[in-house]
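# Pasted the sequence and its predicted model underneath.
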Amino acid sequence: MNTTEIRRPTLMVVHAHPDDEASQTGGTLARYAAAGVRTVLVTCTDGAQGDAADGLKPGHHHHRPAEVAERRAHELTMSGVALGLSRIVRLDHADSGLPASPDDVDPRAFSRADGEPIVRQLEALMHEYQPDVVVTYPPNGLSYHPDHVRTHELTMAAFARLRAVGGFPVRGEAGTRPGRRLPKLYYIALSVSRLRAVRTRAEASLGSDVWTPPLEMGIDDDDVTTTVDISGFWHHKLRALAAHASQSDAQALLRILSLTGQENPVEEYVRADPPWTGGERESDLFQGVVRAS
C-alpha cells in the first residue's frame, strides 16, 4: 500500500490515586476523548488508604485496605466510562495515605519504595503509547500529598530518559531520513483567582463553614500558560466525580461544583516542556503538535 497510516494523537495523564483524574483533569480528558484523541490514564497507586464503607478512615479496626482498593478500582472504571477514556493503566502500587508523620508511611508504599522499577514502568508506557502530550503534577504535587509529589518525581525521571534518547522515532517522508519527537509536558495547575471564585460561590451557596480547596494550592494567574475550555464537558467531569461515591473528598468537591455551578469552566496547566518563554497563552494542549505517521 502507498497510503501512509496516520497515527492517532495521544494524551497521557499520570495521576496518583483513583479520583484524581476526575477532580483535576476530568473535563480535559473528556474533551479530548470526544475529539478522537486516544486518552491514556495512568494511576500509580491502588487507593487502599482512602475511605472505606461508611466513611471509615485508615486505622479504624473495620477499615480493610484490600476491600477499599477493590472498590476504588471499580469506581475508577466507572469514572473512565464517564470520561470516555481509551485506556486506564493501574500500576497498583501501595497507597501511602496521609499519616501524621512521613516516618509513619510504610516503607513499601509508593512514596517510599524504590523508584527505579516504577520509572522503568512509566518509561515503558511512554514508549508503548508514544503520547503527543503528557500531563502530571507540578513539583509540589499540587496538594503536597506524598504520592502526588512522588508521581511528579518518577514521571519526570521517565521523561528525562525519553529525552536522553531523543524521543520517539518518526518515519520520514519518501527520500528523507527518519527523525524523532518528544511529547509536550504539562503540569496541572490551579490559579489563585479560580480558587477564590470557587470559594466565593461555595460560601454564598453553602455557608462560610463549607470546605473549599485551600488557596495554598493556587499559583499566580500569570504563571498559567494553558487554559482548556471544558464548558461542553462539565457534566462529564461531575459524573466522573460521582463515580467515586466512596470517597468523602471527591463527594465534597462534587457537592461544591454541582451546587455552585461554573461560569466558563476551564482546567489550567503550566507547560513545562518545551519551556514557556512568554507570548500568547495556549488554549489547547495539542497546539503546535504535528500529527506524525
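Thanks, I have the structure now. Numbers count the residues shown, from 1 in each chain.
# CA atoms for contacts and neighbours, from now on please.
Fine.
# Just the strands from the stretch 1-150 of the chain, written as ranges.
For the stretch 1-150 of the chain, the strands defined by DSSP state E, counting those that start in this stretch occupy 10-15, 38-45, 87-93, 133-136.
# With mean neighbour count and distance to Leu257 added, can I get the ones you listed in JSON lines?
Shown next, in JSON lines, are the strands of the stretch 1-150 of the chain (neighbours: other Cα atoms under 10 Å; distance: least, Cα to Cα, whole Å):
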{"stretch": "strand 10-15", "mean neighbour count": "24", "distance to Leu257": "21"}
{"stretch": "strand 38-45", "mean neighbour count": "24", "distance to Leu257": "23"}
{"stretch": "strand 87-93", "mean neighbour count": "16", "distance to Leu257": "25"}
{"stretch": "strand 133-136", "mean neighbour count": "24", "distance to Leu257": "22"}
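# Now tabulate the ones you listed in CSV and tack on distance to Glu70.
CSV is the format used below for those (distance: least, Cα to Cα, whole Å):
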stretch, distance to Glu70
strand 10-15, 18
strand 38-45, 12
strand 87-93, 11
strand 133-136, 24
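# what's the closest of the ones you listed to Ser208?
Among the strands of the stretch 1-150 of the chain, strand 10-15 comes nearest to Ser208, with 31.0 Å by Cα to Cα.
# Check the offset of the closest one from the chain's centre.
Averaged C-alpha coordinates place strand 10-15 at 7 Å from its chain's average position (Cα atoms, centre = their mean, to the nearest Å).
# any residues touching it, and which ones?
Contact with strand 10-15 is made by 21, 32, 37-44, 129-137, 148, 151, 155, as judged by Cα atoms under 8 Å, 6 or more residues apart in numbering.
# ok, now with 6 Å
Contacts to strand 10-15, defined as Cα atoms under 6 Å, 6 or more residues apart in numbering, come from residues 37-43, 131-136.
# Also stretch 119-128?
Stretch 119-128 has contacts (Cα under 6 Å, 6+ apart) with 154, 158.
# please redo it, this time with the cut-off set to 10 Å
Identification of contacts with stretch 119-128 by Cα atoms under 10 Å, 6 or more residues apart in numbering yields 12, 14, 40, 42, 44, 89, 91, 115-118, 130-132, 134, 151, 153-162, 167-169, 183.
# Those in helices, which ones?
Among the contacts of stretch 119-128, the ones falling in helices (DSSP state H) are 116-118, 151, 153-162.
# May I see those residues arranged in TSV, with neighbour count and distance to Ala202 as well?
Listed next are the ones in helices among the contacts of stretch 119-128 as TSV, based on neighbours: other Cα atoms under 10 Å; distance: Cα to Cα, whole Å:
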residue	neighbour count	distance to Ala202
Glu116	12	42
Pro117	11	43
Ile118	20	39
Thr151	29	30
Glu153	21	33
Leu154	21	35
Thr155	23	34
Met156	20	35
Ala157	19	38
Ala158	21	39
Phe159	21	38
Ala160	14	40
Arg161	14	43
Leu162	19	43
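# alright, now check it against this:
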Amino acid sequence: MTLTSPPRLLLVHAHPDDESLWTGGTIARYAATGALVTVVTCTLGEEGEIIPAGLRELAADAADQLGGYRVAELRSACAALGVTDHRFLGGVGRWRDSGMVGVPSNEHPRAFVQGSVDEQTAMLVDVLRQVKPQVVVTYDAFGGYGHPDHIRAHEITTAATAVVPDVDRVFYAVTSRDATEKGAAALAELADLPFRLPEPGELPVTDDAIITTTVDISEHLSAKLRALRAHSTQVSVWQDGAGGAAYALSNGIAQPLVQGEFYVLAKGSGAGAETDLFGGLG
C-alpha cells in the first residue's frame, strides 16, 4: 500500500448482518491497520427471519419491531469489527427491508426496491463526497444470491461511483467456490456440529476464475465471529473449543468460516490488487 493519506474504505450493504457475513474479516483487517472504514446500511432488515424463539414477536407479522432491535445488533457488530463510521442510507428507517423476491413486503411503500433509484443514488453520492473513499465495496449484479435489496444496493453503488471521480476502485464481495467447498468438507469431519451440512451446490458461490482479489482474514476471524454473534436474531455461531467453527442462518445450514474474503474488481486498475483492496494505489 503506497497511499500518502490514510486509506478510506466504504462498504454498501443491504441489511444489518451483511457487513459481517460478507466482509467482516476485511473490515476488521483494514480498521486494525488504521484505515478509515465507513459502512453504509440501506435498510433495517425488518423482514428477517428470527432464530431465537423468545424474540419471535418482534417479527414483521407481529409487533414489527425487528428493525429497531437489529439497529442495536449492528451497533455491537460494528464495535467488534472496529467500525466507527456507520450510516444508514437516508437516515435510520428511511428505507425498509423489501424481503425476498415475490413476497408482499416488496410492495411496502418504504420498501427499498420501491424507492427511486435516482433518489437513493443521490443519497449515496452525498456520502461518497463526504467520505472520499478510494475503494468501495458492494455486491455483484445478482446481489450475491438474488435478494432484491442486494441487487438495488449494487445498482445505486454502480451509479453513484460512476459520478464520483475520487473512487479509484469498486469491488464486488463474493464467496469462493473452492474455499466454500473445502470448508464444508472440513465441517463434515467435526463432531457435534449442530447444523445440517450443505448439499452440493446449496450455498451461493462464485467461480474462482473470476475472483480478482483474496483478502487474508486469518488474523481477524475472532473479530468476525464476535460480529456474527452480535447478530443473534439472524445468525447462530458454533465453536468446538478446538479451533472448529461454523455458523448458520435461520435455515440451519452450516457455513464454514474460511481464511479469506473474496472480491471481483469492477472498476479501476487491478495492478497490485491481488491480495489488498488498496494494493498499488498511489
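It's in. Since we're looking at a predicted model, the values are computed, not measured.
# What value does the TM-score take for this pair?
The TM-score (TM-score structural alignment, normalised by the length of structure 2) is 0.82; 259 aligned residues with a Cα RMSD of 2.7 Å.
# quick one on the thing from earlier: pipe the ones in helices among the contacts of stretch 119-128 of structure 1 into CSV and attach distance to Leu190 of structure 1 per row.
Below are those laid out as CSV (distance: Cα to Cα, whole Å):
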residue, distance to Leu190 of structure 1
Glu116, 30
Pro117, 31
Ile118, 27
Thr151, 18
Glu153, 19
Leu154, 22
Thr155, 20
Met156, 20
Ala157, 24
Ala158, 24
Phe159, 23
Ala160, 25
Arg161, 28
Leu162, 27
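# Go through these and say which is closest to Ala53 of structure 1.
Checking these one by one against Ala53 of structure 1 (Cα to Cα), the nearest turns out to be Thr151, at 26.8 Å.
# Can you give me every residue that contacts that closest one?
By Cα under 10 Å, 6+ apart, Thr151 of structure 1 lies in contact with 14-17, 43-45, 110-111, 115, 118-119, 136-139, 141, 145, 157.
# can we see that at 8 Å?
Taking Cα under 8 Å, 6+ apart, we find Thr151 of structure 1 in contact with 14-16, 44, 136-137, 141.
# What of His108 of structure 2?
By Cα under 8 Å, 6+ apart, the residues touching His108 of structure 2 are 96, 98, 114.
# Now render the residues you listed as a markdown table, adding distance to Arg226 of structure 2 and neighbour count.
Shown next, in a markdown table, are those (distance: Cα to Cα, whole Å; neighbours: other Cα atoms under 10 Å):
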| residue | distance to Arg226 of structure 2 | neighbour count |
| --- | --- | --- |
| Arg96 | 26 | 27 |
| Ser98 | 27 | 29 |
| Gln114 | 33 | 15 |
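# any idea what Arg196 of structure 1 aligns with in structure 2?
With TM-score structural alignment as the criterion, Arg196 of structure 1 lines up with Glu181 in structure 2.
# what's the counterpart of Asp85 of structure 2 in structure 1?
Checking TM-score structural alignment: Asp85 of structure 2 goes with Arg87.
# pretty sure its match contacts Val40?
Yes. In this structure, Arg87 of structure 1 is within contact of Val40 by Cα atoms under 8 Å, at 4.9 Å.
# And the helices in structure 1?
Counting by DSSP H, the helices of structure 1 are 20-34, 65-83, 116-129, 146-164, 192-206, 234-243, 248-260.
# Of the ones you listed, give the one that comes closest to Thr227 of structure 1.
Judged by Cα to Cα, the one of those that comes nearest to Thr227 of structure 1 is helix 20-34, at 9.9 Å.
# got the angle between the closest one and strand 10-15?
Orientation check (axes from the mean of the first three to the mean of the last three Cα atoms, to 10 degrees): helix 20-34 of structure 1 against strand 10-15 gives 170 degrees.
# Which residue numbers in structure 2 does helix 20-34 of structure 1 align to?
Using TM-score structural alignment, helix 20-34 of structure 1 corresponds to residues 18-32 of structure 2.
# tell me which residues in the matching stretch are buried?
Going by neighbour count (16 or more other Cα atoms under 10 Å), the buried part of stretch 18-32 of structure 2 is 18-31.
# Same question for stretch 159-178 of structure 2.
Within stretch 159-178 of structure 2, the residues that count as buried by 16+ other Cα under 10 Å are 159-161, 167-177.
# Show me which pair in those residues is furthest apart.
Across the buried residues of stretch 159-178 of structure 2, the longest distance by Cα to Cα is 29.4 Å; it joins Ala160 and Arg177.
# Check the burial of the match of Arg196 of structure 1 by counting its neighbours.
By other Cα atoms under 10 Å, 18 other residues sit near Glu181 of structure 2.
# Mind giving me the packing neighbours of whichever strand in structure 2 runs longest?
Criterion DSSP state E: the longest strand present in structure 2 is strand 260-267. Under the contact criterion of 3 or more Cα pairs under 8 Å, 6 or more residues apart in numbering; DSSP states H and E, strand 260-267 of structure 2 touches helix 18-32, strand 169-174, strand 213-216.
# Please identify which of these is closest to Val264 of structure 2.
In terms of Cα to Cα, the element of these nearest to Val264 of structure 2 is strand 169-174, at 5.1 Å.
# how far away is Asp229 of structure 1 from Asp284 of structure 1?
As for Asp229 of structure 1, its distance to Asp284 of structure 1 is 9 Å (criterion: Cα to Cα, to the nearest Å).
# higher neighbour count, the two?
Set Asp229 of structure 1 next to Asp284 and count neighbours by other Cα under 10 Å: Asp229 wins out with 18 against 14.
# That one corresponds to which position in structure 2?
Under TM-score structural alignment, Asp229 of structure 1 pairs with Asp216 in structure 2.
# residues near the residue nearest to that match when sequence neighbours are not counted, how many?
Ranked by Cα to Cα, 6 or more residues apart in numbering and with sequence neighbours excluded, the top spatial neighbour of Asp216 of structure 2 is Gly260, at 4.6 Å. Neighbour count for Gly260 of structure 2, taken as other Cα under 10 Å: 21.
# Trace Gly260 of structure 2 over to structure 1, please.
Taking TM-score structural alignment, Gly260 of structure 2 has Val266 as its aligned residue in structure 1.
# For that match, which residues are in contact?
Shown in contact with Val266 of structure 1 (Cα under 8 Å, 6+ apart): 27, 227-231.
# Likewise for Ala33 of structure 1?
Counting by Cα under 8 Å, 6+ apart, Ala33 of structure 1 touches 39, 83-86.
# quick revisit: residues in contact with the match of Asp229 of structure 1?
Going by Cα under 8 Å, 6+ apart, Asp216 of structure 2 touches 26, 259-261, 275.
# And Leu228 of structure 2, by the same measure?
By Cα under 8 Å, 6+ apart, Leu228 of structure 2 lies in contact with 17, 20-21, 77, 235-237.
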